[in-house]
Every structure is written in structure tokens, then in C-alpha cells.
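Student: Need a 3D model of the sequence below.
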Amino acid sequence: MSRDRTVDALRAYAIGGVVLGHWLVTGLVLTGDGGLRQASPLTALPALAPVTWVLQTLGLFFFAAGFGSARSLARHRGTSAGWLARRSRRLLLPTVALLGTGAAVLLAATVAGAPDDTLAVGLHLATSPLWFLAPLLLLVALSGPLRAAVRRWGVLRCALPAVAVVAASDLAVRLLPDGVTVPPVSVLAAWSVPYLLGVAYADGRLAGRRAAGLLAVGGAVALAVLVAVGYPLSAVGVPGAGVSNLNPPSLLAVALARTQVGLGLLARAGWERLVDRPLAGRAVAAVNSDAVRIYLWHQPVLVAVTALTARGGLTLPGLHTTPDGPGWVLARFCWLPLLATVLVTVVRGGRGSGSTPRPAGPGRPRGGALADRSAECVPRAAQVYDHRRSDRADLQEVIAVRDSDPPSRGRADGQPR
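Tutor: Now for the predicted structure:
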């Protein structure tokens, strides 16, 4: 069973969208006492809201997770418990490494006299993304029944109940008085839709352009309708807006996921040509293999760089200033190369915390874990994707990001078979 280069490329695009999106919408403002407080440029620049539709890529992550789990399950020969333990371990080990390192850094910062505001922001940004573990692990555990259900009833019938749950949750939020919260029942339901699409794609469904086109067009129409009836335009939360499409996910988030998956599958040929290029292929493989660590560490890196530079006493534009205009956005872009360099250094230094490199063997390139994985994405003439390696690369499969703002809801179509 060969690797699917389209899914690998979509996963790499998704992690890039997460990192870039967070680094652009997370402003850390230097306060008078030397601490940091969080702010968002979306508050002052609402015209940027449509950009969030490109950078909020959670649907692609769960699509890739469903695909990876279904493929792995199809070739697994042991017990289902052993399969689940192995896949869960690949997600949990890097998380434990983050928590252990983060606790040590937090203790050291406290002893060094870091302001309470900075400690609170750092702790929040480091731990808030960990919410994805619960829905992801539950969906992975249900991969067998979900795969059987898709084969029996098709992805449309399987997704409709989940869409109905999110719709009911949306309605409850709008009808209940202010101050009354609704349990986040839509979290699992909303992300199960792209996960089911990934399972269906791994089973040979959604492979044609017609199915991909129906996903994309149906999702786009649903997005337009939802915005027209009053759903927030931003795909992520905007401080002070009162409601959010992402925390927990609304049906607009489901419609966006459907649209992104459809467009991604429509561009299948383009993704494959891209990954066939040696440099791009190796970049895709590198991002895929380190996706969990990139996801876990990109926000702590932002806090660390911002806090350490603040200790010099300078207020640097785009790093410590209020995100109140286009100038801040331009200045933040100038800081992205430094943030990326630090993130790459941290991720490379953390290799081994989530997996154990396998020894080189016949046909396996030497040079460590990255060389092993990067060989998966070089041109077909030089290297064919090897299913024996894809279990390990399936650590790539999914990571997600949420905003920290109040909940909202939306509406989306069902999915074609």
C-alpha cells in the first residue's frame, strides 16, 4: 500500500497554516510592569477575517487523521488494542515531553522573577492546544466501527448525525440566556465529519473530481449561507466578539472543513507534482514527520522569544506592541524568520522524545530519523512511498488548534458518498 502524496501535502499545508495563523493573530503586548498580555489584530483589523478561512486548517488535520488511521488499520495484523496503544503512544509521548519541559521552564521563570502576567500567558498558550488529544484519541479508538459504518452506509449518512448535533448545539447557544453555557458536545461531532471524510478517502471513495467538486461547492455554498444568516465571518475567535466559530466548533467550522477537503482533493494532481520535486518533497516529509512537535512547540516559542527580548528593555514593533493596524502585521512578518529558526531548532532538539529511530537497513537511507522519513517524499523515480514506513509517518496525522474565545455555532451540508 503506497503513501498518498496528496494527504502528505495537505497535512504539511495544514501545519503551516496553524503556525502562521497563530503567530499572526497572537499579539503579546508589553505592559507597564514588564509583563505580557495577549491581544489580537483581528479586533482592530476585522477586514483580515477572510484570511482566517485559509489559515484555520483543523478540518484538514482531522481529514488526514481519518485517512491515516483507516490505512493503518487496514494493514494491521495484530490486536486492535495493540494498534490503538501504538498510535496513542505516538501522540502522548511528545505531549508528555512538552509538559515536563514546560514545567521546568515555568519553575525557572518563576524563580527568576518573571511577571505573573507573562507566566499566565505562557501557561495558557502552551497548554490550550492540548484539547485536541481527547477528540482525536476517541476518534482513533472508534476508527474500526467508523470504517465499517462508512462502508455500509456511506459517508453522507454517517456524517449527518454529527452535523445535526452541531446544529442543535448552535441553536441552544442562541436560545439560552446570556451566562448559560452549553456543554461542548459539538467538539467531537464537528471534527468527526472531516475524520469520516478521511476514512472514506482511504477506502477509495471521494477519489474522483466529481466527489471533490461536490464537497468544495457544497461547503462554499454553506459558508455563504451561514455568514448571511449571522454567523461570524472570522473562522477563529475575536476577543470581545462574544461568540466564536471555533471554541467550540460551529457548523461554519464544519462547512469550512468540507470546503478545504474538497478543494484539496480537486488539486490532487498539483499536490503530487509538488511533492515529486526533490526540495519540496523533502520539506513536506520533514514537516509531516515532526508535525506533532511543531504543533506543540510553536506557541511556547512565540512566548519565549517575546519574553526574552522584552528583558532587554526595548519595546519592539510587531513583537511587544499593540496589534492595532497594518503596520503591526507588517512588523510581525519581519519576525517570522526568527520565530521559524527557533522553532526548527527546538523541534530538532526534541527528536527522540516521541519516537525511537530505527536502524538503517537495506534500502533505508542513513542519517537518522529525518533522512528516513524524508525519503518518503522524494520523486517516484528515486523513491516509491513505502507502506512499511507509513505507520511511523502517521504521527503526522493530526493536530489541531483552537482559539481561546467564547463559543459560537454554524451550519453545514452533509457529505457525498
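
Student: contacts, neighbours, all on C-alpha from now
Tutor: Will do.

Student: neighbours of L338, just the number please.
Tutor: For L338, the neighbour count with other CA atoms under 10 Å is 13.

Student: Let's compare: structure for the following, please.
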Amino acid sequence: MSTTELTAASTPASVGRHGKWRRWVHRIDAATPARRDRTVDALRAVAMLGVVIGHWLVSALVADPGRPGVLTNHSPLAGFPGAAPVSWLLQLLGPFFFAGGYAAARGSRGRAALPWLAGRLRRLGLPVLALAAVFVPLLAALPALGVPGPTRQVVWSLVSHPLWFLLVYLLLTASTPVLRTLTVRCGLWWLVPLVGTIGLIDTMRPAGLPSWLALAVVPLGWAVPYVLGIGLAEGALTERAGAVLLPVGVVAGAALIGAGYPASAVGVPGDGWSNLDPPSLFTLALAAAQLGLFLLLRGRLAALLRRPAVWAPIALLNLAAMTIFCWHQTALLAVSFAGLPFGQVPGLLSPVGGDWFALRLLWFPAFAAVLVGCCLLFHRVETLAARRPRAVPTG
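Tutor: As a prediction, the model looks like this:
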């Protein structure tokens, strides 16, 4: 859709003028071109929510009662191996890269490569620069403010670590013309040797991968769902493929766990190695199952998304996707620091225990409220980055 049109439709001022939710959602619906694939936007929105909820669940900050002001980060999954299936539901980076590949293929069609790439870099880069403008001076000031070293490390880790995906995303975005050409000429069969390469590297994991090799595998692994998204945009992947991807992904994932792969879709201390760092065959199997389910449900989802009240929140989540991603860990940190004077607040700063997950969920409204505040402050940067001189069809 035209970002300028949708932004105008989705501002609080617009809601105030019309005064009713019904007219607001119809305004957003009317600003959406008929050519836009709403199902891919819905997939991206669900993937973004999965990332946010997942990070809020697996980032267990614990206050040290013996050292005031000291926070340490723990993985609640380490003490709850039965929670591994939750990671299968919330680790949705495969669908996220899939949606990115689809949008890149659609958005670059008929456009010169360099201007299109410059626009994409601007859209991705400006929100990150806004985040850096806040946290670079803040991190530099923390030692002078007397913040303990472990706490500074937690802040740096939570804010910077999620941004790794942007580097991979930028690399794949820059490679879109080549990936799209390969997909158009060869279909999706050229992914077979790529998947085989991931499997070969997996055999080396128990002995430990060299750091350079692990870094090289990351974009190779995420290229698979990214290219599948290109395939959907170019007609090389159809909804019927869901009937293959879903059972193959489920069976392959179960077989890999039986063969000794970690059951969790994310890294867990004590597992020996992580399915996510770099992406393993299990990660690709999980992505295949998730995308297969999406393709099978795509027709029904398209019909549902034609309802303005269903489409409006999906559209807003997509419009603010980068802002949400950049600032969701800030929301977690802000609430955690607010609770620090009160010690080991249950579910917020307490050690992981039997009821920790239930208590953690009670803090989600506070995290969400702070995140909404961050979005109200910084979403203008993303809106500015997304403006184009003319409406351009995207995925």
C-alpha cells in the first residue's frame, strides 16, 4: 500500500476526527491497494509478535540480593525442558524471512536495483540509528552513573543482540536480484544443495564450528525461507506446496530430534549447541512446517483479512514493524529497572521457579504499555524512512 496514505489513515488524529473505530478501520481498508497480499502481511505480523513474546519470555533478569543494582540474565528454558514446544510456536524467524523475500521480490519488480536497494536500506537503517542515538550515549554514561558491570552487560546484550538479524536481512535484501534470477530460471530446486550444505555443516557441530564458518552459515540458512518467499511472489511456490512442506517439516523435525538435535528451537544453556546459532536443519524443518501450515490456510486467511476490523491491526503492526522490533527489549529493561529497588520481584526479577512463566505473563501488560510509549515517540522515524515520492506496490 502507499505508506503515506496508510500513515494518514492510521494516525490518532484521524481517529479523533471520526471518533469511531468502525470508520477508522474502514479508512485503513480503503487505503490498501487491492493488489496487496494481506496474508503475507498477517504472517509478518504474527512473526513479529512471536519475536517480541519470545524475547520477553526467555529473558529472565534476576536481581542479586547480595549486590544492589546487579542484574544477571538467565534462560528459563534451561530448567524447563518440557517448554521446548513453546519455542516451536514462538521461534518464527523462518516466516519473517519468508515474508521479507516475498516483499523484496514484489517491491523490486520493474525498478532499478540501486534506487530500490537504497530505499530498503533507508527503511531498515533509520529506526536502528534512532535506537543508537539513545543507547550509545546511555551506555557510555552508565559507568559514570555507578551501574555495575554485570548490569551494563545485560543492557548491552538485550539491546544489541536482537539486531543481528538486521545484518542478515540486509545481506539477503542486497542479494535479492541474484536470488530472484536464480529462482525464476531454476525454480526452487537450487535450494536443494543449499539445504544439503546446512546438513553437512551440522555434522561438524558437536566438535564445535569455527567462528568464521558459523557466521557464514547464518545467511545461508535464512536464505532458504527468504527464497521460498521469492518463490511465492514469482509463482514458483503455490498453496498446494503446503501439503508437502507441513508433513515433511514435522517428520524431519521429529527425526532430527530423535537423532540428537536439541529439542528447543532457540539456544538453551547445557544443550551443547543451538539450533539457531547458526540455523540448523531442525530450524529449516520447523520453518517448512510453519510455512506449510500458512500456505494451507492462506485461502481462508485471505477471506478473513478482507474484513476491515481484522485487517486494520495487521496493517498497523506492519507499518510499525521496525519500531516494535528495535524497542521491544527496551520496554523489558525499563520495567525491570523500575522494579530493581524492590528486589527480586516475582516474575520480573526473581529466580526462575515453578510458577515463573505464569508470573511472567502478568508483567506483559506493563511491557506492552512501555513499548506502545516507545512506538509513539519513535515511530515517526520509521514513517519518515518509509515515505516515497510515489506509491509503490510492495509485498
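
Student: Report the TM-score for the pair.
Tutor: In this superposition the chains share a TM-score of 0.86, using TM-score structural alignment, normalised by the length of structure 2; 359 aligned residues with a CA RMSD of 2.2 Å.

Student: Residue in structure 2 paired with G59 of structure 1?
Tutor: Structural correspondence for G59 of structure 1 with respect to structure 2 (TM-score structural alignment): G94.

Student: Quick check: its match vs R44 of structure 2, distance?
Tutor: 10 Å (CA to CA, to the nearest Å).

Student: Which position in structure 2 pairs with P94 of structure 1?
Tutor: Using TM-score structural alignment, P94 of structure 1 sits opposite P127 in structure 2.

Student: how big's the offset between the host helix or strand of that match and structure 1?
Tutor: Assigned by DSSP states H and E, P127 of structure 2 belongs to helix 113-141. Overlaying structure 1 shows helix 113-141 of structure 2 at a mean distance of 1.4 Å from the equivalent residues (mean CA distance after the TM-score superposition for structure 1).

Student: Show me how far that helix is from its chain's centre.
Tutor: Computed by CA atoms, centre = their mean, to the nearest Å, the chain-centroid distance of helix 113-141 of structure 2 equals 17 Å.

Student: which is the next helix or strand following that helix?
Tutor: Going down the chain from helix 113-141 of structure 2, the next helix or strand is helix 149-160, by DSSP H and E.

Student: what angle sits between the helix or strand just after that next one and helix 113-141?
Tutor: Next along the chain after helix 149-160 of structure 2, taking DSSP H and E as the criterion, comes helix 164-174. With axes from the mean of the first three to the mean of the last three CA atoms, to 10 degrees defining the directions, helix 164-174 of structure 2 sits at 170 degrees from helix 113-141.

Student: Can you check which part of structure 1 helix 164-174 of structure 2 sits on?
Tutor: Against structure 1, helix 164-174 of structure 2 falls on residues 131-141 (TM-score structural alignment).

Student: just to revisit the earlier point, show me which of G94 and R44 of structure 2 is the more surrounded one.
Tutor: G94 (28 against 24).

Student: Could you list every helix and strand in contact with the host helix or strand of that one?
Tutor: Assigned by DSSP H and E, G94 of structure 2 belongs to helix 93-108. Judged by 3 or more CA pairs under 8 Å, 6 or more residues apart in numbering; DSSP states H and E, the packing partners of helix 93-108 of structure 2 are helix 38-58, helix 164-174, helix 176-186, helix 211-234, helix 281-305.

Student: Just put the ones you listed in JSON lines and tack on distance to A368 of structure 2.
Tutor: Output for these, formatted as JSON lines (distance: least, CA to CA, whole Å):
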{"stretch": "helix 38-58", "distance to A368 of structure 2": "10"}
{"stretch": "helix 164-174", "distance to A368 of structure 2": "22"}
{"stretch": "helix 176-186", "distance to A368 of structure 2": "34"}
{"stretch": "helix 211-234", "distance to A368 of structure 2": "28"}
{"stretch": "helix 281-305", "distance to A368 of structure 2": "24"}
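
Student: Of all these, which one comes closest to P148 of structure 2?
Tutor: Closest of those to P148 of structure 2 is helix 38-58, at 22.5 Å (criterion: CA to CA).

Student: how far apart are that closest one and its match in structure 1?
Tutor: Mean deviation for helix 38-58 of structure 2: 0.6 Å (mean CA distance after the TM-score superposition for structure 1).

Student: Likewise for stretch 374-383 of structure 2?
Tutor: Stretch 374-383 of structure 2 sits 1.7 Å off on average (mean CA distance after the TM-score superposition for structure 1).

Student: Show residues contacting that stretch.
Tutor: Contacts to stretch 374-383 of structure 2, defined as CA atoms under 8 Å, 6 or more residues apart in numbering, come from residues 3, 7, 123, 126-127, 130, 319-320, 322-324, 327, 331.

Student: Next, the buried residues of that stretch.
Tutor: 374-375, 378-379, 381-383 (16 or more other CA atoms under 10 Å).

Student: likewise stretch 345-360 of structure 2?
Tutor: Neighbour-count burial for stretch 345-360 of structure 2, with 16+ other CA under 10 Å as criterion, is recorded at 345-352, 356, 359-360.

Student: The match of P94 of structure 1: how many residues sit nearby?
Tutor: There are 25 residues near P127 of structure 2, going by other CA under 10 Å.

Student: what sits against it?
Tutor: Residues in contact with P127 of structure 2, defined by CA under 8 Å, 6+ apart, are 322-323, 326, 378, 381-382.

Student: can you name the two of the residues you listed that are farthest apart?
Tutor: Across those, the two lying at the largest distance from each other (CA to CA) are C326 and V381, at 11.8 Å.

Student: what are the ranges of the helices in the stretch 251-395 of structure 2?
Tutor: For the stretch 251-395 of structure 2, helices defined by DSSP state H, counting those that start in this stretch occupy the ranges 281-305, 308-319, 321-339, 356-362, 364-386.
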